[in-house]
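Novice: Any chance you could fold what I've pasted below:
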Amino acid sequence: METVETLHMNKGVDETSYAMNSFLQRKIILLTNQATKKAIVEILCSTKRWPIMKMGIADLGCSSGPNALSVISEIVEAINETSSMMNQTAPKELMLYMNDLFTNDFNNIFASLPSFHKKLRQDMGYNNHDNHNGSNCFVSAVPGTFYGRLFPTKSLHFVHSSSSLHWLSQVPRGLEDERGKGLNKGKLYISKSSPNCVLKAYSQQFKNDFSQFLESRSQEMVHGGRMVLSFMGRESMDPTSPNCCYQWELLAQALMTLVLEGLVEEEKVDSFNAPYYTPCFEELKMEIEKEGSFMVDSHEAYEIDWDTGIELQSGGDTMSSGERVAKTLRAVVESMLEYHFGSHIMDELFQRYAKHVEDHLSKTRTKCINLVISLVKRQ
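Specialist: All right, here's what the predicted structure looks like:
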């Protein structure tokens, strides 16, 4: 299964949509703000020729909903603030590229563009009829996988990606035996009971994908350009550590209760493997050094509660932690599960998953690990 065919966040703005259930991802974006601002300052301060006429900026894996344009807004704000601080004219034109897979809900982004431009004008203190020193922003959608070329050679100054690079380009090969039976029985992802060959297959697929990602960006970015990447990862070298795989473990347990009741075939569970991988920094560093086009400027690891981000919601909230976590995960993975298991079990599956999560969190506060890494394109 290739993710380009089956992976997309839930579309629209209903109660199971990504737009309404992406507070965790918003929290992660907020954690990367300082790294993003620092990267923008470094790009502008290291530029020898002013004024810069054009800057190419890409948000890879932008998805949809309120988070998508908030990232771009913060980048534009950082550019204008830095230019003002340096007493220099801001870049005349900002080419802002929003990238995600072909199945992404780009219409949601397009519908928000008028309010985006209005807010930008208000923040910069000008209106449609003013002459101003701010940048002109040109927003474009660029559909396609970031595990390959997306942009012209040396057209990008800054690349941002949040909550995306833990998604693989495809399910790893080698997860079936010679008869085509799943080797990772009763599981959806790496777990403590997974055979060693499963762990190796996932690790190799991530290395292949991340190397391809770096190679593609190295051709598209200018010398001295910067990337800020954040994604789910782990601090431990152990790929089966609870911080990086236990949500998938609980989802598998919920599915297996449906198997026991005859609502899902066990072989269906055995044959599903999530195209997902949470690396540790050592794995990232090895691939970065091997590819050779970038050097690491900084890296951080943050512990995040499974139900974090709820404080960003407006209005009252009566959901349990289990229900909140279930809605967040459903908005992200439902498209893949529906493709494999059918839509008819989704409501029941995530109701059961919510109960499993609630029970788990009542006993221990397992955390997610989010890695943030800032890279510089070598000269």
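Novice: From here on, just use CA atoms for contacts and neighbour counts.
Specialist: Noted.
Novice: in this protein, which spans are helices?
Specialist: 3-6, 23-31, 33-46, 66-85, 106-124, 196-220, 242-260, 266-270, 281-291, 321-341, 346-363 (DSSP state H).
Novice: what's the distance between R149 and A111?
Specialist: For R149, the distance to A111 (Cα to Cα, to the nearest Å) stands at 27 Å.
Novice: Which of these two has more residues huddled nearby?
Specialist: Neighbour tally, R149 and A111, criterion other Cα atoms under 10 Å: the higher count belongs to R149, 17 against 11.
Novice: list the contacts for the more buried one?
Specialist: R149 makes contacts with 216-217, 220, as judged by Cα atoms under 8 Å, 6 or more residues apart in numbering.
Novice: Recalculate using a threshold of 10 Å.
Specialist: By Cα atoms under 10 Å, 6 or more residues apart in numbering, R149 lies in contact with 212-213, 215-220.
Novice: Could you check stretch 137-147 and say which residues are buried?
Specialist: Neighbour counts over stretch 137-147 (16 or more other Cα atoms under 10 Å) mark 137, 139, 141-147 as buried.
Novice: Output these in TSV, with distance to I288 appended to each entry.
Specialist: Listed next are those as TSV, based on distance: Cα to Cα, whole Å:
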residue	distance to I288
C137	31
V139	30
A141	28
V142	25
P143	25
G144	23
T145	20
F146	16
Y147	15
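Novice: rewinding a little: which among the helices of the chain is found nearest to N370?
Specialist: N370 sits nearest to helix 23-31 of all the helices of the chain, at 7.6 Å, using Cα to Cα.
Novice: compare with the first, here's sequence two:
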Amino acid sequence: MGLHMNASDEEASYAKNSSLQRKVISLTKALRDELITSLYCNTLPKSLAIADLGCSSGPNTLLVISEFIKVVENLCRKFNQKSPEYKVSLNDLPENDFNSVFKSLEIFKKKLIDEMETKMGSCYFFGVPGSFYDRIFPEKSLHFVHSSYSLHWLSRVPEGVDNHNKGNIYLSTTSPSNVLKAYYKQFQNDFSIFLACRAKELVEGGCMILTFMGRQNDDPSNKECCYSWDLMTIALKDMVLLGIIDEEKLDTFNIPNYYPSPSEVKLEVLKEGSFAINKLEISEVNWNAVDHWEALDIESEISKSFKDDGYNMTQCMRAVTEPLLVCHFGDSVIEEIFERYKNILTDRMSKERTKFTNLTLSLTKKS
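Specialist: Okay, the predicted model is just below:
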């Protein structure tokens, strides 16, 4: 399917275009710290096994791991406890640039040790390639699981969507009801499998923090969650009209995403039954990852910043979608797709406040 981030040495790579994802991670820090504190205080473990699912490669990959260790080390000092050893598993699909991650580990460890006021526990790293919609760890081997901006990616394009969603690449107001149902069913299947797999891999009392792109509106084809794909569809349709892309190619291209509502997420957790929901928080982040509307009040500066943002948002989307587009449409049209997309984004972002909605779920495995 071509579902992986752009490699780390490219200008349109995820590593160079992941500031939006970093902001989302920062927004969820308080909830993470609260759960880590609860986990540590309830168990006082001699070792802690942590997994980051959908870790990708780049500046965000080890950010949560670093923050996790700092919270635990501060708690150790507070309660005069010996530091645990840390077993850190980094998971993503096999196509992920794990080599870049491994090359950065020595610098990461040195920086972390320098930032700690006292000696910290030993830290061991493991790369775990594979889909998290399957078992990827031994039974009862994990204490804490984190995943950010990965679970809205489905394991596949829903069955029966090809040629039934003509003129769209994702859910839209013009998508027929059977397409909406197929996407929701795929999300239900995938998320249920994810929860069941993690339930086997986590120890009793183990915890998860999961952040999705989602929606607050009950309608899965609402602009709130579909707008970025609608604008890409406009670019692709223009290229169909010009004969650059074949119309049949467009009609058979669908993005394997689903942005769930809070009630849809809660329902699957309750149905699977292995986890207690601690909290479910909703947050928003601007497409540009910087709140220019509040920060700037000079019209010319706003105009300039939004031109830059059109480029930044394009690069962000390109980092996560280019492999899918290349796999379906080929290499030759990619530059034009994203040039047209950038122009459309620049225009819309200069006129509207464009935001993504995020759902962050704090879970504890039941005894």
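Novice: coming back round to it: reformat the helices of the first structure as a markdown table; add distance to L165 of the first structure.
Specialist: Formatted as a markdown table, the helices of the first structure follow (distance: least, Cα to Cα, whole Å):
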| stretch | distance to L165 of the first structure |
| --- | --- |
| helix 3-6 | 12 |
| helix 23-31 | 13 |
| helix 33-46 | 17 |
| helix 66-85 | 16 |
| helix 106-124 | 19 |
| helix 196-220 | 8 |
| helix 242-260 | 14 |
| helix 266-270 | 25 |
| helix 281-291 | 11 |
| helix 321-341 | 14 |
| helix 346-363 | 24 |
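Novice: among the ones you listed, which is nearest D14 of the first structure?
Specialist: Using Cα to Cα, the nearest of the helices of the first structure to D14 of the first structure is helix 321-341, at 10.3 Å.
Novice: and that closest one, what other elements does it pack with?
Specialist: Here helix 321-341 of the first structure touches helix 3-6, helix 23-31, helix 242-260, helix 266-270, helix 346-363, going by 3 or more Cα pairs under 10 Å, 6 or more residues apart in numbering; DSSP states H and E.
Novice: how does it look with 6 Å?
Specialist: Where contact means 3 or more Cα pairs under 6 Å, 6 or more residues apart in numbering; DSSP states H and E, helix 321-341 of the first structure is packed against helix 346-363.
Novice: which position in the second structure aligns with T328 of the first structure?
Specialist: Matched to the second structure by TM-score structural alignment, T328 of the first structure sits across from C316.
Novice: what about the nearest residue to that match once chain neighbours are set aside, distance to I255 of the second structure?
Specialist: Leaving out its chain neighbours, the residue that sits closest to C316 of the second structure by Cα to Cα, 6 or more residues apart in numbering is N17, at 5.1 Å. Noted for N17 of the second structure: a distance of 20 Å to I255 of the second structure, by Cα to Cα.
Novice: Next: G206 of the second structure.
Specialist: Per Cα to Cα, G206 of the second structure is found 33 Å from I255 of the second structure.
Novice: more neighbours, the two?
Specialist: Ranked by neighbour count (other Cα under 10 Å), G206 of the second structure and I255 place G206 first, with 26 against 19.
Novice: I'd like the contacts of R149 of the first structure as TSV, with neighbour count and distance to S73 of the first structure appended.
Specialist: Shown next, in TSV, are the contacts of R149 of the first structure (neighbours: other Cα atoms under 10 Å; distance: Cα to Cα, whole Å):
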residue	neighbour count	distance to S73 of the first structure
Q212	18	28
F213	18	25
E215	19	28
S216	18	25
R217	24	22
S218	23	25
Q219	18	26
E220	21	22
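Novice: out of those, which one sits closest to S163 of the first structure?
Specialist: Closest approach between those and S163 of the first structure, by Cα to Cα: F213, at 14.8 Å.
Novice: who touches the counterpart of that closest one in the second structure in this structure?
Specialist: Correspondence of F213 of the first structure to the second structure, assessed by TM-score structural alignment: F194. Neighbour list for F194 of the second structure: Y133 [criterion: Cα atoms under 6 Å, 6 or more residues apart in numbering].
Novice: Report the separation between F194 of the second structure and V285 of the second structure.
Specialist: 26 Å.
Novice: cool, and G58 of the second structure?
Specialist: Distance, G58 of the second structure to V285 of the second structure, using Cα to Cα: 20 Å.
Novice: Among those two, which residue is more densely surrounded?
Specialist: G58 (21 against 18).
Novice: ok, the spatially most central residue of the second structure to S350 of the second structure distance?
Specialist: The C-alpha lying nearest the average C-alpha coordinate of the second structure belongs to Y149 (Cα atoms, centre = their mean; 1.1 Å). Going from Y149 of the second structure to S350 of the second structure by Cα to Cα gives 26 Å.
Novice: do Q315 of the second structure as well
Specialist: Distance from Q315 of the second structure to S350 of the second structure, by Cα to Cα: 17 Å.
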